[in-house]
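Student: coordinates only, no sequence provided:
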């Protein structure tokens, strides 16, 4: 009986195998496998947006402190605060590069999947706009980088050439012009869009606002091109309100926690990362109502209170003090206690067993409920930023409207944008306080003063929205605010604030010939070499 059963199964197997030879491929094809025919390319848009929006240590460790928006006595932050490499600092060179190109790869694949499919024409155009947004951050930080041959590894090109930054900017402006014009309100909308939920009118305004930003980056090196594209963007229609802000709401509950909060909630970071003296002093000079929205000191005294990552601090504006860059807790000449106007140590709380003093406890930290929200917003580009750029273009005599009006619009928008940093608004300033602040701070239309006002406000808005890559880029372009370099032993650059990030240290091995060509064209691969649009 057992033999007959076994033989029966074997016979059935032979019969089955012989009967399948005519449709073998069909039977052995996984019906659930993703292919170019059954995969929805919209899904790649949201993946690219969230990946690119996450920054965390990518910009906190270097850029935020190079521009003195943040400061820290913690040794690890010496990388940016003091221009001294610490704790695998060179490994962080590649963070912005890898994240940016990773997001670009997703967009490239999305665009490949929609080729020849007219129902995805808007998605394709949005992909081009994203491509420009992503590459601009990379090239602004490093200079010459792969663009024209980027994303070709599937076809065998694993060593792309580094395009000159001048050529990248030409391509970006041209591609934005074509892609934004191609967007059609009457065609299918992207169905997986984290910026605008597929609203094509907002994508159009984003495209032209990115054109404006790219154009204004050229004011030092190609004013004629900057003027042409800034005027084109304004005429076509840039952002019109904070509803147009390009941002991504993260989602801790589903595994997409905010990378900035993830970094700041590390015990050492939370205890010692503070708002910089430069930023807080600027805001205090104008009695900026954002101070209470963005800054706080710990609610109690001593080390335990300063490490409490659950209890909101005190955000009274008069109590906020920015910490100067370039100090440590080592007890020597650069100890924070030696800093001018040091507010003193926050004393130990006698009611807390084994508590200790907190040397930086009286300095202001980023407000807990705003910036340590694991489901907070990553802000990428705001209406206020675009209004400031239009104001500067108008000051330069270009046909972009009234500089004073754009500036006033920007001040109000920059404050209101802070309320978007969280799903439940935390950084809220009343309409009356906003109106009063705007009326007290009109634009001084004298050319030099106006440029300083506009770009100092750009510094404040990009710092308070934690968009430090943009803070660093616009500071290099505009020169405002005027910053004093930090002096500290063992620096990788002395007498100057860094002007660029060196390339990832793996490139000489992985793409040596093209890396060497880029260095020959641009200059030494160090922190002092200026990118093309930053030439003096």
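Tutor: Sure, I can see it. This one's a predicted model, so the numbers in the text were calculated from it and none came from an experiment.
Student: C-alpha from now on. contacts and neighbour counts both.
Tutor: Will do.
Student: any idea which element residue 444 lies in?
Tutor: Per DSSP states H and E: residue 444 is located in neither a helix nor a strand.
Student: equivalent analysis for residue 169, please.
Tutor: Element membership of residue 169 [criterion: DSSP H and E] is helix 165-182.
Student: residue 483 too?
Tutor: For residue 483, there is no helix or strand it lies in under DSSP H and E.
Student: wouldn't it be in contact with residue 65 here?
Tutor: No. Using CA atoms under 8 Å, residue 483 is not in contact with residue 65, being 11.4 Å away.
Student: between those two, which one's more packed in?
Tutor: The neighbour comparison of residue 483 against residue 65 (other CA atoms under 10 Å) goes to residue 65, with 27 against 14.
Student: quick check, the more buried one in a helix?
Tutor: Yes. With DSSP: H, G, I helix; E, B strand; the rest coil as the criterion, residue 65 is located in a helix.
Student: does it touch residue 84 like I think?
Tutor: No. Using CA under 8 Å, residue 65 is not in contact with residue 84, being 11.9 Å away.
Student: returning to what we had before: the helix holding residue 169: what's the following helix or strand?
Tutor: helix 200-216.
Student: quick revisit: can you list residues touching both of residue 65 and residue 84?
Tutor: Shared contacts of residue 65 and residue 84, defined by CA atoms under 8 Å, 6 or more residues apart in numbering, are absent.
Student: that older thread, buried residues, the helix holding residue 169. List them.
Tutor: For helix 165-182, the buried set under the neighbour-count rule, 16 or more other CA atoms under 10 Å, comprises 165, 166, 168, 169, 172, 173, 175, 176, 177, 179, 180.
Student: closest to residue 35 among the residues you listed?
Tutor: Among those, residue 179 lies closest to residue 35 (CA to CA), at 26.4 Å.
Student: hold the first one in mind and look at this next one:
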């Protein structure tokens, strides 16, 4: 009885002591951190932002064909896109806050890059977007105004310049970096290469004195000590996949990719026309040519991206069409997923020479771009050498742009997100086929996406003002944004 009384007294004492603590005390798990560190946030930001392997752009850019349904990307029937990149930008803000709290300024420089990358990506989709007033939800600002695309681009370029200058040898240690393992020099190379991508995307504004495109371009290229650039594929801004859960190639074990994705006819013909060995890395032989060697160009065929599903299904049934290569769905690591790469940089520099923005040898840059692309796809060295020596591959006077953009187009296969589409939108090269009966949008290639429905519901005044300012005809996928209007 005495033992029982003591037990009751002990329990009563615990209850009394517990009652002295506020309710909120019990809502916090002492074993779980309530604040993140910038290195943990960086890992997540890199993994999500640099995940640029997709079938969406290859469908829109006439590299792949889907036979399993009417694809809005393939047939140009898209309408609205989303503001998902703002979710990533909120994580970048948290990384900035953590870096400030823990006095780790090196992460602030990286945050400037990711801000530039994500805001640039959003602006390329729509045109004007919330920028200067964006990401202020914690201060109860939920209806940000839309900034003009010109203002956004100017600010992004300035921010990237600051980021490059902040990344010095004594800037601090970068942890949590799954792209460059903390190597500051490679981050600087990525930032400056990205700056050149942005500047070249503004080529239609090369006479705009406010932007100073050519001057900015030359400043970077002619000062490698201050503005280092990528020197090879080892500097690619890319995700390297490993055979672990949630870290494998995005289309590993994809049944859709295995059963419904084929090479597009114009893309196959482009590769066959110059006897490009990358075709053997991109595609399987057409079933009707199974007896031919793997390196026989006659063994490969494509479906027509603009044709109806019935037309393409008939060709598939007849065994005339090549599926995408098995490694894209069978290999858990496959090739790295490039976000911004060395091959692209070389083609940018080649275009810069042709446009007379910089001096140098355009063909040398052009050939380096081809070399880097083929090495990325693991084409044998002897085949690369033979390919580059062909007369059909040389950079001929008066036809430089066509050759550069054809090679750039090929190099973007299954990497770099929507950059391929944006390059064609800017230049018109290569020409995308819209002749078939499957094409929607009155057989026009869209220029942009419409703003998200949520913006019309939650931020109507600002998005409506932005639409009226840019597009007299309204929020239309065929409307031409500021970026695409020649000055």
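Tutor: Okay, I see it. Not measured: the values here are computed from a predicted model.
Student: report the TM-score for the pair.
Tutor: Laid over one another, the chains give 0.88 as their TM-score (TM-score structural alignment, normalised by the length of the second structure), with 472 aligned residues with a CA RMSD of 2.9 Å.
Student: re the thing from before, neighbouring contacts of the helix holding residue 169 of the first structure?
Tutor: 122, 125-126, 128-129, 132, 139, 143-145, 147, 203-204, 207-208, 210-211, 214-215, 229, 531-533.
Student: for stretch 115-132 of the second structure, same thing?
Tutor: So stretch 115-132 of the second structure is contacted by 49, 81, 83, 85-86, 88-89, 92, 144-149, 152-153, 156-157, 159-160, 422, 448-451, 466, 470, 481-483 (CA under 8 Å, 6+ apart).
Student: which among those residues end up buried?
Tutor: Judged by 16+ other CA under 10 Å, buried ones among the contacts of stretch 115-132 of the second structure: 49, 85-86, 88-89, 92, 144-149, 152-153, 156-157, 159-160, 422, 448-451, 466, 470, 481-483.
Student: can you tell me the centre-most residue of the first structure?
Tutor: The first structure has residue 467 as the residue nearest its centroid, 4.5 Å off, counting by CA atoms, centre = their mean.
Student: what's the nearest residue to residue 485 of the second structure if we skip its chain neighbours?
Tutor: residue 204 (6.7 Å; CA to CA, 6 or more residues apart in numbering).
Student: how many neighbours does that neighbour have?
Tutor: 17.
Student: could I get the buried residues of helix 165-182 of the first structure as a markdown table with distance to residue 9 of the first structure?
Tutor: Output for the buried residues of helix 165-182 of the first structure, formatted as a markdown table (distance: CA to CA, whole Å):
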| residue | distance to residue 9 of the first structure |
| --- | --- |
| 165 | 68 |
| 166 | 71 |
| 168 | 66 |
| 169 | 68 |
| 172 | 65 |
| 173 | 68 |
| 175 | 63 |
| 176 | 65 |
| 177 | 67 |
| 179 | 62 |
| 180 | 64 |
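Student: and the gap between residue 251 of the second structure and residue 412 of the second structure?
Tutor: Residue 251 of the second structure is 17 Å from residue 412 of the second structure, where distance means CA to CA, to the nearest Å.
Student: same deal with residue 32 of the second structure?
Tutor: Remark: distance between residue 32 of the second structure and residue 412 of the second structure (CA to CA) = 42 Å.
Student: these two: which is more packed in?
Tutor: A side-by-side neighbour count of residue 32 of the second structure and residue 412, using other CA under 10 Å, places residue 412 first with 23 against 7.
Student: how deep is the closest residue in space to the more buried one that isn't next to it in sequence tucked in, by neighbour count?
Tutor: Nearest residue to residue 412 of the second structure, sequence neighbours excluded (CA to CA, 6+ apart): residue 420, at 6.2 Å. By other CA under 10 Å, 22 other residues sit near residue 420 of the second structure.
Student: remind me which helix or strand residue 420 of the second structure belongs to.
Tutor: helix 419-427.
Student: matching residues in the first structure for the very next helix or strand once past that helix?
Tutor: Proceeding N to C from helix 419-427 of the second structure, the next assigned helix or strand is helix 453-458, under DSSP H and E. Taken onto the first structure by TM-score structural alignment, helix 453-458 of the second structure occupies residues 505-510 there.
Student: what stretch of the second structure does the helix ranked longest in the first structure fall on?
Tutor: Longest helix of the first structure, by residue count under DSSP state H: helix 121-142. Per the alignment by TM-score structural alignment, helix 121-142 of the first structure matches residues 105-126 in the second structure.
Student: with stretch 167-177 of the first structure instead?
Tutor: The aligned range for stretch 167-177 of the first structure is 151-161, by TM-score structural alignment.
Student: the matching stretch against the first structure, how far on average?
Tutor: Superposing on the first structure places stretch 151-161 of the second structure at an average distance of 0.7 Å from its equivalents, by mean CA distance after the TM-score superposition for the first structure.
Student: so how far is residue 372 of the first structure from residue 253 of the first structure?
Tutor: 15 Å.
Student: wait, is residue 238 of the second structure part of a helix?
Tutor: No. The assignment for residue 238 of the second structure, made by three-state DSSP, is strand rather than a helix.
Student: which residue in the first structure aligns with it?
Tutor: For residue 238 of the second structure, the residue aligned by TM-score structural alignment is residue 247.
Student: was I right to think that match contacts residue 380?
Tutor: Yes. Contact criterion CA under 8 Å: residue 247 of the first structure and residue 380 qualify, at 5.4 Å.
Student: quickly list what's touching both of those two.
Tutor: Common neighbours of residue 247 of the first structure and residue 380 (CA under 8 Å, 6+ apart) are residue 53.
Student: fine by me, thanks again.
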